[in-house]
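Chemist: Below: sequence and its predicted model.
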Amino acid sequence: MHTLCSFTTNLAITTANTNSMANSLFSLPFHEPVVVFCITLLVILIIPFVFSKFKLPGIIGLILAGMLLGNSGFNILESEGSIELLGNVGLMYLMFLAGLELDMNTFVQNRNKNLVFGFLTFAIPFITGFWVCRQFLNYDLLPSLLISSMFSTQTLIAYPIVSRLRLTKTEPVGIAIGGTIITDTIVLLLLILIIALHNGESSTNYWLFLTGSIAVYMYFILFIFPRITRWFFKNTSTDIIAQYVFVLSMVFLAGTLAKFINLEPIIGAFLAGIVLNRQIPHSSTLMSRVEFIGNAIFIPIFLVYVGMLIDLKAFISGWESLKLSLILIFFAISSKWLAAYLTQKIFLYKTIERQLIFGLSTAHAAATIAIILIGYKMGIVDINVLNASVVVIFASCIVSAFVTERTAKKIVLKETPHQYEQEKVEKIIIPVSNTTNILPLIEFANFSKIQNKKSPIYILNVVKDENEISTKLAKNIENISVSTEIPAEFIARMDINISSGIVRASKEIMASKIIMGWNGNYSTREWIFGTILEGVLRDSRQPIYVVSIKKPIHNINNIQIIVPPLAEFESNFRGWLTSMHNFAKQISAKIVFNVLRDYQESFSNALIANNLKFKYQTEVYNDWYSSFDTLSQKSENSLIVAISARKGSISHTSRIEIIPRLVSKKLKDKDFIIIYPAQPETTSIDTRAFLSGTGQVNIEEQGQIV
């Protein structure tokens, strides 16, 4: 009886403990580290993905998600504990990348002009901001100084745009980079003064001690750090993991030493980035890993953390945050424009060059959010300023991207010659998964080849496991090669992702052209999760031909090519023209270019400039969309070719992106080809690189335009 009572008592206690743990686990806000980290990872996975589908910045999505998750939203997570720790790590990482990705070589080349613009882009916004805060907003000295510092910061959010358009070595871009280095450095030094005044430090002894400490600290960071880094990299050249851990250790060592002398750790992280800038090549594996981990984990968590600190209720219900946002946006952007305007007048730049400098320098992101967050935590500024700063970041980044892209394209259109070199050697790769419709792809590849007819066409099969390699497919390709006398070679690659397998194989064989088949179907699932084609387009630079030829290829007697505006300014313009001319010549088909009326003269001049002497006809349209409707009524012996463009290229527009859907809707039953011209190797940009500045992951500059 005693044993039974004891068992019953223990069971009751166990049940009570289990219920207590369950209640604790599922009560809001969540405190269990595994649950907290799971929710956070799901947010940084899903939110940028969803926002990108609607052409909205992922940075804003993460901050909004943090607002909804925090205390002022649905109170799902607390802004303390593990989130706070990882958020602070993300802040350090953000400032480190901001320093690491700045191009110090460009700064040295135009030192004097960089110093002038750096001074103007700091002083004019700072003076403007201080006057606005004191006269309009009636803030005290310290909040005015902090908000004025925020006006002076700038982040090269729009750098990937000029990189893709091959303008990175132009003088306006170099000056914008140099100005960013100078103004952000001055702002961080000014932050030291603001924090000291906030702490009530005003004695002469304190300032003498602080000055001496900063001098010793700067000497250690600028001269000792590089020596330690060079020695470590020299002795661990093959251990990439140790190198990454070393870099991270140096960043937080710089932050820790800064903390010891009463400086903010982000100052140390920024200086560490500048010092390690020349030690880590921008195209190295180490640089890729440093940026990948930061942009994938730490910086997104930091943005979520920032959102959790924002008072959503005050932002929605109060007029104060909205009014403050409008005031700060107007003066922050206009003061940056004034700095660019004075720089134009001093150095006699053209108006278009001034606009490019303004576009690159007007975005407020990395340093802005860092100093405002520090000021909020210290009580220097209130929640309304933090709320307004997020809106400033959003607005300034949109203005920066819009102005930079519009101006950069004008520069390219004005200066780019119409004559391009064609490929000297051509290696074609055709990814396939089954034996269906392989023959039309191989025939098109063979007929459109430019030179080197003896080189084989590579037929690629990407599988997840070696057991999935199709011997039937290999045998079928061999039979086709023998019967058609077209040299074809079967190759297989193993990869968990088909698109990445295609890209990897293309790099390994140094393919000059990728030809892919498509049945014309475009589902909702593919719109949400993306297609194999989108993955290949994102990670490759070769021209891609999406081919759907259903009838015997020799039955085609005319080729209707839909040419979008500005296609003649792309560097691969001659490449696809020559390919289609060779194809038409082999099958004795005529070529008809369908061009918008406003761009007919420019297109014709480009054909003349490239010495492309073949017979063709031109159909003129007033509306780009109507050409698809007209061509859908063409005879069954017509091949319809739509020239598309990659994101960031000179001819890319939002309407270009709907070509697959237009083709699927209007031309699905026709023979068609979609051509994505080659994108010159400039900068491989991670779409999740939220705030880190230049996004220079893999730089291989080729022919500069100006």
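Modeler: Ah, there it is. Note that the structure is a prediction, hence the values are computed from the model and not measured. Residues are numbered from 1 along each chain as shown.

Chemist: From now on I want contacts and neighbour counts done on CA atoms only, so please keep to that.
Modeler: Will do.

Chemist: Quick check: His364 vs Ala474, distance?
Modeler: From His364 across to Ala474, the span is 55 Å (CA to CA, to the nearest Å).

Chemist: which of these two has more neighbours?
Modeler: Neighbours per residue (other CA atoms under 10 Å) separate His364 from Ala474, with His364 holding more: 28 against 19.

Chemist: here comes the other one, which I'd like you to weigh against the first:
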Amino acid sequence: MNGNLTFLLDIAIILIFANLGGFLSRKIKQPAVLGQIIAGLVIGPAVLGIIEESSAISHMAEIGVILLMFIAGLETDIDDLKASSKSSALIALGGVVVPFVLGFLALKLAKPSATTNEGLFLGVILTATSVSITVQALRELKKLRTKQGVGILGAAIIDDVAGIIILTVIIGMISPTESSNILLVLGKIALFFILSMAFGIIFSKFLTKHSEFICRENRLLTAALIFCFSLAFIAEELGVAAIIGAYFTGVIFSTTPHRNRVSHEIQRISYALFTPIFFINIGLGVKFNNVSGVIGISIVIILASVLGKLIGCGIGSKLSGFNNRESLQISIGMIPRAEVALIVTNLGLSMGIIGNDIFTSIILTVLVTTIITPPMLKLAFDDKEKESKRKLVKKM
């Protein structure tokens, strides 16, 4: 077979195992995303080695997460997002400060020889939140539109922006020649949000005015994809994650009369092909090389990453007026680390700030936090539903 086309067979195998993993996961009453990630782990280099990472699969996985966040934006009520801005800020503040401090202290505890620079950089890595895993789990649980779901999405956006700013400051302290000017970074972030709002208002009015023309054939879907990918690219270029650009595209489309149609059509192509590849690709990226030598430091960092979000976001949620159960649900939703954490980790390794021991530990942290979040979310929400049913039965 032509070597350039072997990725077609890889995609076929990935889709088979993604559907099988999702089916088995639902059978044991867990979100399908958990089964898909584990399926990727099984067929990847870590276990069977059937599929290797490739640029083609990685690019399709990137489209998958962008479409997933676009769908999340479509399902967000903009009024709810505005109303939750204060609570999201408090949740994000706790979710940045506590993991940063715990990360620094954890490294000093597990690796006394670690430098202050290593500790600070690990703290930055642990502030990141990968909301894409949580979004899919909440969608399957039908909890994405709850006030907890909206709070998580808002806090995750603020987390990413805060993480970029802290990263710029830390790199400026460690290696000034490598750092962008902090004011330039802030200016780029502000420019992105200004452009998003401006484009959103213009595009929304255009869609409403030319509704009949846009809705013919597949023009609406094409227009949505063009806008989504363009804003995702602009976000990445201006130093904000592409998934935030995709999310804001969805929020913009949610204000138009075409919200339901766009959501339906995007979901069809996303869940049939791109999103399963994204979750499988997470498992494909895991390799267990040199794990035995860093197991101690890995356990400490994993605990710091999980407890950091549980404590920090839990405190922020409580201060925002959420009850204990809701605060737990929100803090669990903020646990996963993936794209941003890996990007920052690779940067630290390339700059010589962190070593291979921390790099391997972060890979394990990404794997563990990604796998434990969906079942923990289901347990947290299921308990609440069971409690409500018990109260209802008692009243009867």
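Modeler: In hand now; what should we look at? Computed from a predicted model, the values in this text were never measured in an experiment.

Chemist: list the helices and strands the helix or strand encompassing Leu68 of the second structure packs on?
Modeler: Assigned by DSSP states H and E, Leu68 of the second structure belongs to helix 55-74. In terms of contacts (3 or more CA pairs under 8 Å, 6 or more residues apart in numbering; DSSP states H and E), helix 55-74 of the second structure is packed against helix 6-27, helix 131-140, helix 219-237, helix 242-253, helix 259-269, helix 275-284.

Chemist: Make JSON lines out of those and add distance to Leu41 of the second structure and mean neighbour count.
Modeler: Listed next are those as JSON lines, based on distance: least, CA to CA, whole Å; neighbours: other CA atoms under 10 Å:
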{"stretch": "helix 6-27", "distance to Leu41 of the second structure": "11", "mean neighbour count": "17"}
{"stretch": "helix 131-140", "distance to Leu41 of the second structure": "16", "mean neighbour count": "22"}
{"stretch": "helix 219-237", "distance to Leu41 of the second structure": "28", "mean neighbour count": "18"}
{"stretch": "helix 242-253", "distance to Leu41 of the second structure": "23", "mean neighbour count": "26"}
{"stretch": "helix 259-269", "distance to Leu41 of the second structure": "24", "mean neighbour count": "16"}
{"stretch": "helix 275-284", "distance to Leu41 of the second structure": "4", "mean neighbour count": "27"}
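
Chemist: mind listing what Phe248 of the second structure touches?
Modeler: Phe70, Gly73, Ser196 (CA atoms under 8 Å, 6 or more residues apart in numbering).

Chemist: ok, of those residues, which one's closest to Lys318 of the second structure?
Modeler: Gly73 (25.2 Å; CA to CA).

Chemist: can you list the residues that contact the helix holding Leu68 of the second structure?
Modeler: 7, 11, 132, 135-136, 144, 228-229, 232, 242-244, 246-254, 259, 263, 266-267, 270, 273-279, 281.

Chemist: Do a quick rundown of the strands in the stretch 51-200 of the first structure.
Modeler: Ranges of strands in the stretch 51-200 of the first structure, per DSSP state E, counting those that start in this stretch: none exist.

Chemist: wait, which of the helices and strands packed on helix 55-74 of the second structure is closest to Arg390 of the second structure?
Modeler: Arg390 of the second structure sits nearest to helix 131-140 of all those, at 23.2 Å, using CA to CA.

Chemist: which residue ranges form the helices in the stretch 51-200 of the first structure?
Modeler: For the stretch 51-200 of the first structure, applying DSSP state H, counting those that start in this stretch gives helices covering 58-69, 82-100, 104-109, 111-131, 141-152, 159-164, 171-198.
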